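[1] The following block contains a protein sequence and its predicted model.
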Amino acid sequence: MRKVRTSSRWQEWRWELEDVVENEETFGAEPRLLHRDAAGERWLHPGFPVELFRTDGEGYFLNLSSPAPCFFVLWRMEEEPTVADEPIPRPIIVSLSYHDAGRWLDAQETVEQVPAPPDVVEWMRAFAEEHYVPEPRKRKRPESFRRLEDRFGQPASVSTHKKYGGEN
């Protein structure tokens, strides 16, 4: 995560996702400050597994079929400072699924994306090819064949004959 200066007079700084990198043992388990200067800060948040689930093959397929397959990261600001002088953003989960990202966005969460490297894209592609089975499309009946119902769901009929008022 990185803290960058803004040009807004109302908000001097903002946080954004910089990258997702493969975890290394030397990273440790706790967030740590990598760099700080007048232009901002960079923090490393290690230890987030990225798993692929058979039940979400379509989500990976959608990611793969996009122009730039990517990682999706849900993050939140800390309520109270824990490792820094002020609250910092905390990634919560990392995913490769469009469905996960969509659910998080629907829940008004902060979700950012960064491009996935080629080896991750190939891993996801192999998994999706093995586990994703597109649902067969169902033929939709034309609207003209739909049963006519009133607003209460009861069968309705249409007639060209006058019901009241005589034969005129």
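    Yep, it's here. Numbers count the residues shown, from 1 in each chain.
[2] CA atoms for contacts and neighbours, from now on please.
    Will do.
[3] So which bits of stretch 122-135 are buried?
    Residues of stretch 122-135 classed as buried: Met124, Arg125, Phe127, Ala128, His131, Tyr132 (neighbour count, 16 or more other CA atoms under 10 Å).
[4] putting a second one here so we can go through both:
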Amino acid sequence: MVPSETPSGGAHPSLAVAVVMRRERLHGPSSHWQPWRWTLDEVVPDEPGFGDAPRLLRDDEGAQRWLHPGFQVELFRDEAEGYQLNATTPAPCWFVMWRMEEEATLAPEPIARPLTVTLSYNEAGRWLDAQENVEQVPAPEEVVAWLRAFVEEHYVVEPKRRKRPESFKPLVDRFGNAASVSTEKKRGRGAGDV
């Protein structure tokens, strides 16, 4: 897998990849309700021979493998922190967001369709926060080296801002109005108070 260099037109460094999704048969009690499950199998370099449409690679009683070509993984400067987080983990990886088809278009039943691929830990986190299906597989060493080179060139550590102590914050009530605190003891009304 050979990453492209940034073209002179100002485009982002990118890689052309294809995603392989696997459908596997489930066993045990849960198979009564869900006989199959979809999972990410691998991310591979995209090749011209793959074409531009998903296709079935293998189909047997226990599993199916579907190839989904045509993805571009681009590196953006504003995602440098997410790339840095991924590149410095013990096992850097690809993150793939996928969804099930609404209706069957390529097979008798709906299949899992990858939507996008990234190397940014932060971007994958945003997808997970949005309740999307996100899975990961290890990235090959040459891709990790490419990612680390990008991080070294573009990642800038943001200085930590000192948090103001709570004791220096102004007191406000639940409506945002200024409030005060008294250390004097409140006394109840006695029989002689009018």
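    It's in. Nothing here was measured: the structure is a model prediction, and the numbers come from that model.
[5] Please identify which of the buried residues of stretch 122-135 of structure 1 is nearest to Arg5 of structure 1.
    For the buried residues of stretch 122-135 of structure 1, the minimum distance to Arg5 of structure 1 (CA to CA) is 35.0 Å, reached by Met124.
[6] ok so that closest one is a helix residue?
    Yes. According to DSSP: H, G, I helix; E, B strand; the rest coil, Met124 of structure 1 belongs to a helix.
[7] aligned partner of it in structure 2?
    If you follow Met124 of structure 1 across to structure 2 using TM-score structural alignment, you land on Leu147.
[8] ok, now which ones touch that match?
    Contact analysis of Leu147 of structure 2 by CA atoms under 8 Å, 6 or more residues apart in numbering lists Tyr83, Ala87.
[9] quick one, strands of structure 1?
    Remark: strands assigned in structure 1 by DSSP state E are 2-5, 13-16, 32-37, 40-44, 70-77, 89-95, 110-115.
[10] Can you state the mean residue-to-residue distance of the third one versus structure 2?
    The one in question is strand 32-37 of structure 1. Here the mean offset of strand 32-37 of structure 1 against structure 2 after fitting is 0.9 Å, by mean CA distance after the TM-score superposition for structure 1.
[11] on contacts alone, who are the packing partners of that strand?
    strand 40-44 (3 or more CA pairs under 8 Å, 6 or more residues apart in numbering; DSSP states H and E).
[12] For the strand it packs on, give the aligned segment of structure 2 as residue numbers.
    Going by TM-score structural alignment: strand 40-44 of structure 1 matches residues 63-67.
[13] Okay, helices next: where are they in structure 2?
    According to DSSP state H, structure 2 carries its helices in the segments 80-87, 121-129, 141-154.
[14] Between these, which one is closest to Ala179 of structure 2.
    So among the helices of structure 2, helix 121-129 is nearest, using CA to CA, at 36.7 Å.
[15] what about the closest one, how far off from structure 1?
    Helix 121-129 of structure 2 sits 1.3 Å off on average (mean CA distance after the TM-score superposition for structure 1).
[16] For that helix, give me every contacting residue.
    The contact list for helix 121-129 of structure 2, computed with CA under 8 Å, 6+ apart, reads Glu79, Glu81, Gly82, Tyr83, Leu85, Asn86, Phe95, Val96, Met97, Thr118, Asn133, Val134.
[17] For Arg189 of structure 2, which of the helices of structure 2 is the nearest?
    helix 121-129 (54.9 Å).
[18] Please state the offset of the closest one from the chain centre?
    Here the centre of helix 121-129 of structure 2 is set off from its chain's centre by 3 Å, with CA atoms, centre = their mean, to the nearest Å.
[19] So which bit of structure 1 is that helix matched to?
    Taking TM-score structural alignment, helix 121-129 of structure 2 hits residues 98-106 over in structure 1.
[20] picking that back up, quick one: buried residues of the match of strand 40-44 of structure 1?
    Of the residues in stretch 63-67 of structure 2, those buried (16+ other CA under 10 Å) are Gln64, Arg65, Trp66, Leu67.
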